[in-house]
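A.B. asks: A predicted structure for the sequence below; I have some questions about it.
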Amino acid sequence: MKGISHFIIEVKNPFKDTISVGAVELFVDKKISRDRASNRFGTIVSLPAFGDETILKEGYEIIFDATILYQQIYKEGVQESIHLVNAAKSWYKTESDMIILYRENENSEWKGYNNNLMVSFIKEEAQVVSGIITGPATEKNVKGKAIVKYNNDFLAEQGVVNGQEIFINPSCGIPFFFKNETMYWIRSKDVLAV
């Protein structure tokens, strides 16, 4: 199967029944905790027949925006994803804009696809106001500052490397749970300075 303008990807087990939070394993309801329960990892089955050139190849592993799993329709009384193209093989169609990270195989490093990258916000200890009753010390995000976790080629050409501190648009960033850490998916246009 080949998509005309879409990538065809295989997503094994689109939703998990449990998630790990620290040392505790919790059961999740995919209707309530879609962001945590969704499996955002896939493998490219086929490339689009028409469209722009891509560096991706069949067999590459990808991390994608999980909304392709959420957008549902009712078909004969059963809820299905509008992106599902072959339920038996668990194949979905997706546009290139929905692919966030990619790698050639499990031994390769993840890289941002096109203008996508992953960052983690820099944290600082929240100021505790002293009084009779005080709560525990907490952390908060430093507004507009982040650390690059997974870079893309465009920013790499500008000299940005993984682990570097950057200044970003403070109103951007989609939370993404990856490797037991909350990261944020942003685009190159959201990077203001390095």
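C.D. replies: That came through fine. Because the structure is predicted, anything quoted here is derived from the model rather than measured.

A.B. asks: Every contact and neighbour count from this point should use C-alpha atoms.
C.D. replies: Noted.

A.B. asks: and the residue lying farthest from the centre of the chain, helix, strand or coil?
C.D. replies: Note on the chain: the largest separation between a C-alpha and the mean C-alpha position, by CA atoms, centre = their mean, falls on Ile132 (42.7 Å). When classified by DSSP: H, G, I helix; E, B strand; the rest coil, Ile132 comes out as coil.

A.B. asks: Please compare the first structure with the one that follows:
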Amino acid sequence: MIAVHDFIIYTDIVFNETFKTKGGLELYGDKRFLQKRLAQRIVEIKELPLNYEGENIKGFQALIDITIFIQNNYDHGKGMNNEVIGHEGYYKIQSNMIIAVRENDRSDWIGFENNLLVEKIMEEEEVKKSSLIIIETPKLKAKKGFAKVLSINSNLPELIKGDVIQYNDNYGVDVFLEGKELLWIRVKDCLTKVM
């Protein structure tokens, strides 16, 4: 199998039966309603496109956007998903749908092309004191426009894993990975590194 314009990835499971919560609890879910949480985001890269000029990442694990599993391309009224015809579990994916790559389970994620994986910084909401007895417990909310870097990217060599950045919060896609809600942003949306 040769990839001409797209990467070819492989996964044996498209949708998992369970997902993890923030607390680590594993719950069963219905793929009709919880596609973002149940989709298998970590896949293996099997083939590279002919015109790809980057590092050889064949055999690497990739963190991907799940829309390749749920979208249909229509040709003369006939709907087809991105699965390679005749090869079950193999899918075609464009480079901009690969969020990050890593060599194996023990290595760190590296942002692919112009992508960056970050985690929102949470802070406690201010408790409004309406009386002498405070009943409400403080809740955590995302600090608007600030995040912690989880994947390095060669386009931003000054950033390392764990750095706090300010980003354009009008953009970004929520990504669920191992029970955590992360954020996928483009390198151009990273505004500054917070010292």
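C.D. replies: Yep, that arrived. If you're wondering where the values come from, they're calculated on a predicted model, not measured in any experiment.

A.B. asks: one step back: next, the contact list for the residue farthest from the centre of structure 1, please.
C.D. replies: Contacts here follow CA atoms under 8 Å, 6 or more residues apart in numbering; on that basis Ile132 of structure 1 touches nothing.

A.B. asks: which strand is the longest one in structure 1?
C.D. replies: The longest strand of structure 1 (DSSP state E) is strand 139-150.

A.B. asks: That strand: average distance to aligned residues in structure 2?
C.D. replies: On superposition with structure 2, the mean distance recorded for strand 139-150 of structure 1 (mean CA distance after the TM-score superposition for structure 1) is 1.0 Å.

A.B. asks: Show me what that strand is in contact with.
C.D. replies: 101, 110-112, 117-126, 161-170.

A.B. asks: Give me the helices and strands touching the very next helix or strand once past that strand, please.
C.D. replies: Downstream of strand 139-150 of structure 1, the first helix or strand assigned by DSSP states H and E is helix 153-157. With contacts defined as 3 or more CA pairs under 8 Å, 6 or more residues apart in numbering; DSSP states H and E, helix 153-157 of structure 1 has no helix or strand neighbours.

A.B. asks: quick one: stretch 105-124 of structure 2 to chain centroid distance?
C.D. replies: 8 Å (CA atoms, centre = their mean, to the nearest Å).

A.B. asks: mind listing what the nearest residue to Tyr171 of structure 2 once chain neighbours are set aside touches?
C.D. replies: Leaving aside its sequence neighbours, Tyr171 of structure 2 sits nearest to Ile185 (CA to CA, 6 or more residues apart in numbering; 6.8 Å). Listed by CA under 8 Å, 6+ apart, the contact partners of Ile185 of structure 2 are Asn115, Leu116, Leu117, Val118, Tyr171, Gly172, Val173.

A.B. asks: Any of these buried? List them.
C.D. replies: Buried residues within the contacts of Ile185 of structure 2, defined by neighbour count using 16 or more other CA atoms under 10 Å: Asn115, Leu116, Leu117, Val118, Gly172.

A.B. asks: Mark which of the contacts of Ile185 of structure 2 are part of strands, please.
C.D. replies: Among the contacts of Ile185 of structure 2, the members found in strands (DSSP E) are Asn115, Leu116, Leu117, Val118, Val173.

A.B. asks: buried residues in stretch 141-158 of structure 1?
C.D. replies: Buried, per 16+ other CA under 10 Å, within stretch 141-158 of structure 1: Gly144, Lys145, Ala146, Ile147, Val148, Lys149, Tyr150, Asn151, Asn152, Asp153, Leu155.

A.B. asks: follow-up on the earlier one: how about JSON lines for the ones in strands among the contacts of Ile185 of structure 2, with distance to Ala62 of structure 2 added?
C.D. replies: Putting those into JSON lines (distance: CA to CA, whole Å) gives the following:
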{"residue": "Asn115", "distance to Ala62 of structure 2": "12"}
{"residue": "Leu116", "distance to Ala62 of structure 2": "13"}
{"residue": "Leu117", "distance to Ala62 of structure 2": "12"}
{"residue": "Val118", "distance to Ala62 of structure 2": "16"}
{"residue": "Val173", "distance to Ala62 of structure 2": "17"}
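
A.B. asks: ok, now how distant is the residue farthest from the centre of structure 1 from Tyr70 of structure 1?
C.D. replies: Relative to Tyr70 of structure 1, Ile132 of structure 1 is positioned 46 Å away (CA to CA, to the nearest Å).

A.B. asks: pretty sure Glu47 of structure 2 is touching Tyr10, no?
C.D. replies: No - Glu47 of structure 2 is beyond contact range of Tyr10, at 9.5 Å (criterion: CA atoms under 8 Å).
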